[in-house]
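J.: My questions concern the predicted model and sequence given below.
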Amino acid sequence: MDHAANIENHQKIKNKFFGSDEVYIECFYKDEDKEFAEKKYHSYTSMSRQIMKESKVKNAIPVHFSRKYENSEIEELIEQF
């Protein structure tokens, strides 16, 4: 799911996916690129991780990464998640 990391969207995510077995969630940017993520209406690693924990999703899978990152950076982003 592609989403802007904000309170309104996170409430919708909780309502829709609470207790789900598996959710694919956007982790478009690393945490250090948070400001850019917010400007571009995307999410970043820690916020995607947080909303999945709050939604009690059993298996959250990070997807949809910015093309600006090299493969090694995407691996780092997945580890952060």
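T.: Nice, I can see it.
J.: Please make it C-alpha for all contacts and neighbour counts, starting now.
T.: OK.
J.: what helix or strand is residue 36 on?
T.: For residue 36, the element it lies in under DSSP states H and E is helix 34-39.
J.: Show me what the next helix or strand after that helix is packed against.
T.: Later in the chain than helix 34-39, the nearest helix or strand by DSSP H and E is helix 45-54. Packing partners of helix 45-54 (3 or more CA pairs under 8 Å, 6 or more residues apart in numbering; DSSP states H and E): helix 7-17, helix 71-80.
J.: who wins for proximity to residue 49 among the ones you listed?
T.: With CA to CA as the measure, helix 71-80 is the member of the helices and strands packed on helix 45-54 nearest residue 49 (8.7 Å).
J.: about what we covered before: in a markdown table, list the helices and strands packed on helix 45-54 along with distance to residue 23.
T.: Shown next, in a markdown table, are the helices and strands packed on helix 45-54 (distance: least, CA to CA, whole Å):
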| stretch | distance to residue 23 |
| --- | --- |
| helix 7-17 | 8 |
| helix 71-80 | 15 |
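J.: Use this one as the comparison:
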Amino acid sequence: MSAVEIKGEILSYLEQVEDERFLKVVHSMLNTYINEHEDPVIGYDADGAPLYASVAKQRFKAQLEGIKHGEYLTIEALEKEMESW
């Protein structure tokens, strides 16, 4: 079972629970985990693989350095490239 499927199943279970005490326990556990997790997941790719904050930060930093060195595509260049698609 993939992470996406597990999350969906957990959400389905939670929607069925009426016991507020139990929900508070689950909430507390999740809150503690998220707050203590050193490298949070900030998104997912199209295949459902998580994107961690540290990886995103490295990618964005590299892209910013590229921009500083003139490595970018202008609108005009993009429009010209699109003509060949």
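T.: That came through, no problem. None of these values were measured; they are calculated from a predicted model.
J.: Superposed, what's their TM-score?
T.: Aligned and superposed, the two chains score 0.25 in TM-score terms (TM-score structural alignment, normalised by the length of structure 1); 44 aligned residues with a CA RMSD of 4.6 Å.
J.: before we move on, back to that, put together TSV for the helices and strands packed on helix 45-54 of structure 1, with mean neighbour count on each row.
T.: Listed next are the helices and strands packed on helix 45-54 of structure 1 as TSV, based on neighbours: other CA atoms under 10 Å:
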stretch	mean neighbour count
helix 7-17	14
helix 71-80	14
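J.: Looking at these, which is nearest to residue 52 of structure 1?
T.: When those are compared by CA to CA, helix 7-17 sits nearest residue 52 of structure 1, at 8.1 Å.
J.: That closest one - contacts with which helices or strands?
T.: Counting contacts by 3+ CA pairs under 8 Å, 6+ apart, helix 7-17 of structure 1 packs against helix 45-54.
J.: between the helix it packs on and helix 7-17, what angle do the directions make?
T.: Going by axes from the mean of the first three to the mean of the last three CA atoms, to 10 degrees, helix 45-54 of structure 1 is angled at 40 degrees with respect to helix 7-17.
J.: follow-up on the earlier one: which among the helices and strands packed on helix 45-54 of structure 1 is found nearest to residue 54 of structure 1?
T.: Residue 54 of structure 1 lies closest, by CA to CA, to one member of these: helix 7-17, at 7.3 Å.
J.: what inclination does the next helix or strand after the closest one have with respect to helix 7-17?
T.: Per DSSP H and E, the first helix or strand lying C-terminal to helix 7-17 of structure 1 is strand 22-26. If you take the same axes, to 10 degrees, strand 22-26 of structure 1 sits at 160 degrees to helix 7-17.
J.: Check which residues of strand 22-26 of structure 1 are buried.
T.: 23, 25, 26 (16 or more other CA atoms under 10 Å).
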